[in-house]
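1. Mind folding the following:
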Amino acid sequence: MTNPRQIEDRSRRHRDHGGGIDHAISVYGGSRADWLDLSTGINPHPYPLPILETLDWTALPDRAAFSRLCNAARDFWNVPDEAAILPAPGASALIARLPALYPADRVEITPPTYNEHAAAFRAHGWDVVEDGPATARVLVHPNNPDGRVWTAADATARLTIIDESFCDVLPERSLVNLAAGEGTIVLKSFGKFWGLAGLRLGFAIAQPEIIDRLADLTGPWAVSGPALRVGTLALQDAEWADRTRAHLEAEAQKLDQLMIKRGAQLLGGTSLFRLYDVDDAQASHDRLARKHILTRVFPYSRRMLRLGLPPSGAWDRLEDAL
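-> Model prediction:
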């Protein structure tokens, strides 16, 4: 019989990701308040939270609130009329379920990229390959960690998943129009651009038949009442989105200047995260971590170091640490 504590221990194991301040504290000390987390690509200037109503917390979410969120998402992302939208508790919850929609076969995932896609497909019995031919293909657009962008010509597989978790900083490059076609699923993340990762909200956009099957896997009331309200208001606030894109772009350039001045070479990224080539990524990571600044290194590269943007009051601290 499996020990419940063993189950809890397994649940704490995470694949290679940004974040993990609790682990950093166990290695380098300090308290959570001491740390500056630059290991993620989350906007450090989050959307201002509205005042929530009591019913947002106490009542089961109703269909009207669900529909308002879907309508706001359709307008914000210019979703084609032929496509349907499914909100979910984060894009990662959708990534974990998507491989179950089709019989296991071969999926093409070009590295380096976000590792949850390959993990999800392997968990459902798929063979993950770097080059085709394959029944399915995953395009992270723009790619994490190098910012590579894809085009409609790259959507070659019978099942194509286009992960646009970071595409809200490049809305003109979105491939959401492809969601009207057969076998194409576009994913959107709310937590990255709006800086509210803890809200846990993401979207799948595809033909209605695909969305219906995916909805069966996510179950009823997949999105919380607070997420429905906040997500709807934020997606309706186009002015905030425009200002934020300009602000993030300026800060990304500022971070580049800071890093290049100290010998790093820009490899790519988006205006939410930047990827640099440094002599020894782990040594740079350790030096900053000893000053309670968390960056991102990758198990497949000795030289790649990724940094997110610091909040407004932390630029001097980062410059001093560098």
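
2. For the rest of this, base every contact and every neighbour count on C-alpha atoms.
-> Fine.

3. Nearest residue to A204 in space, please, no chain neighbours.
-> L187 (4.7 Å; Cα to Cα, 6 or more residues apart in numbering).

4. contacting residues for the one you found?
-> L187 sits next to 91, 161-165, 202-205 when contact means Cα atoms under 8 Å, 6 or more residues apart in numbering.

5. Need the max-distance pair from those.
-> I161 and G202 (14.3 Å; Cα to Cα).

6. circling back: just checking, the residue nearest to A204 is part of a strand?
-> Yes: under DSSP: H, G, I helix; E, B strand; the rest coil, L187 sits within a strand.

7. ok, R122 - how many residues close by?
-> 16 (other Cα atoms under 10 Å).

8. re the thing from before, just to be sure, which of the contacts of L187 are found in strands?
-> 161-163, 202-205 (DSSP state E).

9. Between those, which sits nearest H23?
-> For the ones in strands among the contacts of L187, the nearest to H23 is G202 (26.1 Å; Cα to Cα).

10. gap between the closest one and G181?
-> To G181, G202 is 21 Å away according to Cα to Cα, to the nearest Å.

11. These two - which one has more neighbours?
-> G202 (25 against 13).

12. which helices and strands sit right next to the top helix by length along the chain?
-> When the chain is scanned for its longest helix (criterion: DSSP state H), the result is helix 238-261. Packing partners of helix 238-261 (3 or more Cα pairs under 8 Å, 6 or more residues apart in numbering; DSSP states H and E): strand 265-270, strand 273-277.

13. and these as TSV, adding mean neighbour count and distance to R74?
-> Shown next, in TSV, are the helices and strands packed on helix 238-261 (neighbours: other Cα atoms under 10 Å; distance: least, Cα to Cα, whole Å):
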stretch	mean neighbour count	distance to R74
strand 265-270	19	24
strand 273-277	23	26
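
14. Show me the one of these that comes nearest L196.
-> strand 273-277 (15.8 Å).

15. List of residues touching that closest one?
-> 40-41, 145-146, 252, 256, 264-269, 303-309.

16. Skip the chain neighbours and tell me the closest residue to the one residue sitting closest to the centre of the chain.
-> Per Cα atoms, centre = their mean, the C-alpha nearest to the average position across the chain is that of S165, at 4.5 Å. Excluding the flanking residues, the one nearest S165 by Cα to Cα, 6+ apart is S189, at 4.5 Å.

17. Proceed likewise with the subsequent sequence, for comparison:
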Amino acid sequence: MNNELDLSQEKPKHGGNLLALRRSLGVLQDVKESWIDLSSAVNRHPWPVPEVPVFLWYELPDLDSLKQAAADYYGANNFVPIAGTQQAIEALPNLLFASEIRHKTKVLVPEVGYQEHGFAWSKWQYAVDTYKNTQDLTVKSWQVLVLIQPNNPSANKLTLAELLSLIETAQVRKAYLIIDEAFIDGVVGASLLSHYQDKAWPACLIVLRSVGKFFGLPGARVGFCFASQLILKGLASVTGPWPIATPATWLLSQAFKDVSWQIQASRDLVSRSQRFEKEIKPLINQFFIALSQSVRWQQSELFYTLFCDEAEGLFEWLQALSIHVRLGDAWLRFALPADTEFDLISKRVQQALLNGQTQGVGQVEEVE
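-> Modelled structure (predicted):
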């Protein structure tokens, strides 16, 4: 049995790829001017980035100020700063189990969810299986369970009681529970970190947090892994002494301290969600009414996801209107638009609907 890294697997696809997509279609104009990109589900009203002092580019990173600001923001300090949660997703499979037992170590990941989780464990040749719902978690065996809280893209969440029950199960099995909380910042107190502020941290528990989504700063590539000291020591040894660039370290230290912005951002997400319900959902639903198709919507604080059999048809239709969203297997995910984008989206979709452009998707003309 070969337990080395399997490089033959196809890499998962991601949102936030507008420029690459248009290049592949031979579109050479500056698409950022005319296109609305809702594909990556990050906050479209990001934290306002100030001017970065030039001297920061000349210095190696000192993570002390970032660690302190992060500890205050998260209410916990048992973490390692990382280059986005993706770095931990990549590193953990090679840290937690010896190579000779990986092929028989069972890992459960969501059937619908961030695909990098399953990809990371599969390429290290673990026995990866998927689950559809919480009932599956009780009937399937696992040594590693990956939860996405809330799930991306389904927006499903487990209750605190359900999470604590799974933690107890993991402790009994001497297994690991990895919870990806990349999209949880929009609701104060929703994170499992709040529960453990005054309690001992379970050895089985690993929590991943991201600043890219709520703060709208995916380009900073900053995240945090919360875990036991043993796991943190191992993770720090493979991420190295400078996992985050000096300017990003400085920027996020400021963002974590900006409490007034955080409060306003949470309120703003609620306001834009209400606007999406009122203005965008009814228009998108009209596309399916014209085709006599049923749809199902689910929402999180930062995105809406539509589940339907004609997802690819709607994706192509929206592409023709210069609106880019995330296409999955029978689902589409929409980031909450910025205030300035709502009217543009409504205008383009309304015009296409009035023109009867729900048939012959590939022939829809772009709407300015």
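
18. For the aligned residue in structure 2 for A252 of structure 1, which non-adjacent residue is closest in space?
-> By TM-score structural alignment, A252 of structure 1 lines up with S273 in structure 2. In space, and not counting its chain neighbours, S273 of structure 2 is closest to L336: 6.7 Å by Cα to Cα, 6+ apart.

19. can you check D256 of structure 1 too?
-> L266 (7.1 Å).

20. Surely the one you found touches I260?
-> Yes: between L266 of structure 1 and I260 there is a contact under Cα atoms under 8 Å: 7.3 Å.

21. part of a strand, is L108 of structure 2?
-> Yes: L108 of structure 2 forms part of a strand when assessed by three-state DSSP.

22. Looking for the alignment partner of A255 of structure 2 in structure 1.
-> By TM-score structural alignment, A255 of structure 2 lines up with A234 in structure 1.

23. how big's the offset between the helix or strand hosting that match and structure 2?
-> Using DSSP states H and E, A234 of structure 1 sits within helix 225-235. Compared with structure 2 after the fit, helix 225-235 of structure 1 shows a mean deviation of 0.8 Å (mean Cα distance after the TM-score superposition for structure 1).

24. Packing partners of that helix?
-> Using 3+ Cα pairs under 8 Å, 6+ apart, helix 225-235 of structure 1 is in contact with helix 54-58, helix 63-77.

25. which residues make contact with it from outside it?
-> In this structure, residues lying in contact with helix 225-235 of structure 1 by Cα under 8 Å, 6+ apart are 47, 49-50, 52, 55-57, 59-61, 65-66, 68-69, 72-73, 76, 190, 194, 199-201.

26. Can you get me a residue count around S31 of structure 1?
-> S31 of structure 1: 13 neighbours (other Cα under 10 Å).

27. What span of structure 2 is stretch 184-198 of structure 1 aligned with?
-> Using TM-score structural alignment, stretch 184-198 of structure 1 pairs with 205-219 in structure 2.

28. Mind listing what's buried along that stretch?
-> Buried residues in stretch 205-219 of structure 2, counting neighbours by 16 or more other Cα atoms under 10 Å, are found at 205-218.

29. how far away is the residue nearest to S266 of structure 2 when sequence neighbours are not counted from H324 of structure 2?
-> Setting aside the residues directly before and after it, S266 of structure 2 is nearest to G186 in space (Cα to Cα, 6+ apart), at 5.4 Å. From G186 of structure 2 over to H324 of structure 2 the distance is 23 Å, taken as Cα to Cα.

30. Repeat that for C225 of structure 2.
-> In terms of Cα to Cα, C225 of structure 2 sits 31 Å off from H324 of structure 2.

31. With Y126 of structure 2 instead?
-> Going from Y126 of structure 2 to H324 of structure 2 by Cα to Cα gives 35 Å.

32. repeat for S24 of structure 2
-> 14 Å.

33. higher neighbour count, those two?
-> Using other Cα under 10 Å as the criterion, S24 of structure 2 and H324 rank with H324 on top: 26 against 10.

34. Mind telling me what that one corresponds to in structure 1?
-> Checking TM-score structural alignment: H324 of structure 2 goes with L294.

35. For the stretch 101-250 of structure 2, just list every one of the helices.
-> Ranges of helices within the stretch 101-250 of structure 2 are 115-123, 134-139, 160-173, 192-195, 229-239, 246-257, based on DSSP state H, counting those that start in this stretch.

36. Which of those sits closest to P93 of structure 2?
-> helix 115-123 (5.7 Å).

37. which helices and strands does the closest one pack with?
-> Using 3+ Cα pairs under 8 Å, 6+ apart: helix 115-123 of structure 2 touches helix 85-96, strand 106-110, strand 127-131.

38. mind redoing it with 10 Å?
-> For helix 115-123 of structure 2, the packing partners by 3 or more Cα pairs under 10 Å, 6 or more residues apart in numbering; DSSP states H and E come out as helix 85-96, strand 106-110, strand 127-131, strand 144-148.

39. so how much does that helix differ from structure 1 once superposed?
-> Relative to structure 1, helix 115-123 of structure 2 is 0.6 Å off (mean Cα distance after the TM-score superposition for structure 1).

40. got the angle between that helix and strand 106-110?
-> Angle, helix 115-123 of structure 2 to strand 106-110, by axes from the mean of the first three to the mean of the last three Cα atoms, to 10 degrees: 160 degrees.

41. Alignment lookup: E312 of structure 2 to structure 1.
-> Checking with TM-score structural alignment, E312 of structure 2 has Q282 as its match.

42. between L266 and I260 of structure 1, what contacts are shared?
-> 276-278 (Cα atoms under 10 Å, 6 or more residues apart in numbering).

43. Tell me who's in contact with the closest residue to R122 of structure 1 other than its chain neighbours.
-> Once flanking residues are discounted, R122 of structure 1 sits nearest to V128: 6.9 Å by Cα to Cα, 6+ apart. Each residue near V128 of structure 1 by Cα under 10 Å, 6+ apart is listed here: 105-110, 117-119, 121-122, 134, 136-137.

44. how about those in a markdown table, adding distance to P226 of structure 1?
-> Shown next, in a markdown table, are the contacts of V128 of structure 1 (distance: Cα to Cα, whole Å):
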| residue | distance to P226 of structure 1 |
| --- | --- |
| D105 | 38 |
| R106 | 38 |
| V107 | 36 |
| E108 | 36 |
| I109 | 34 |
| T110 | 36 |
| H117 | 27 |
| A118 | 31 |
| A119 | 30 |
| F121 | 31 |
| R122 | 33 |
| A134 | 40 |
| A136 | 35 |
| R137 | 34 |
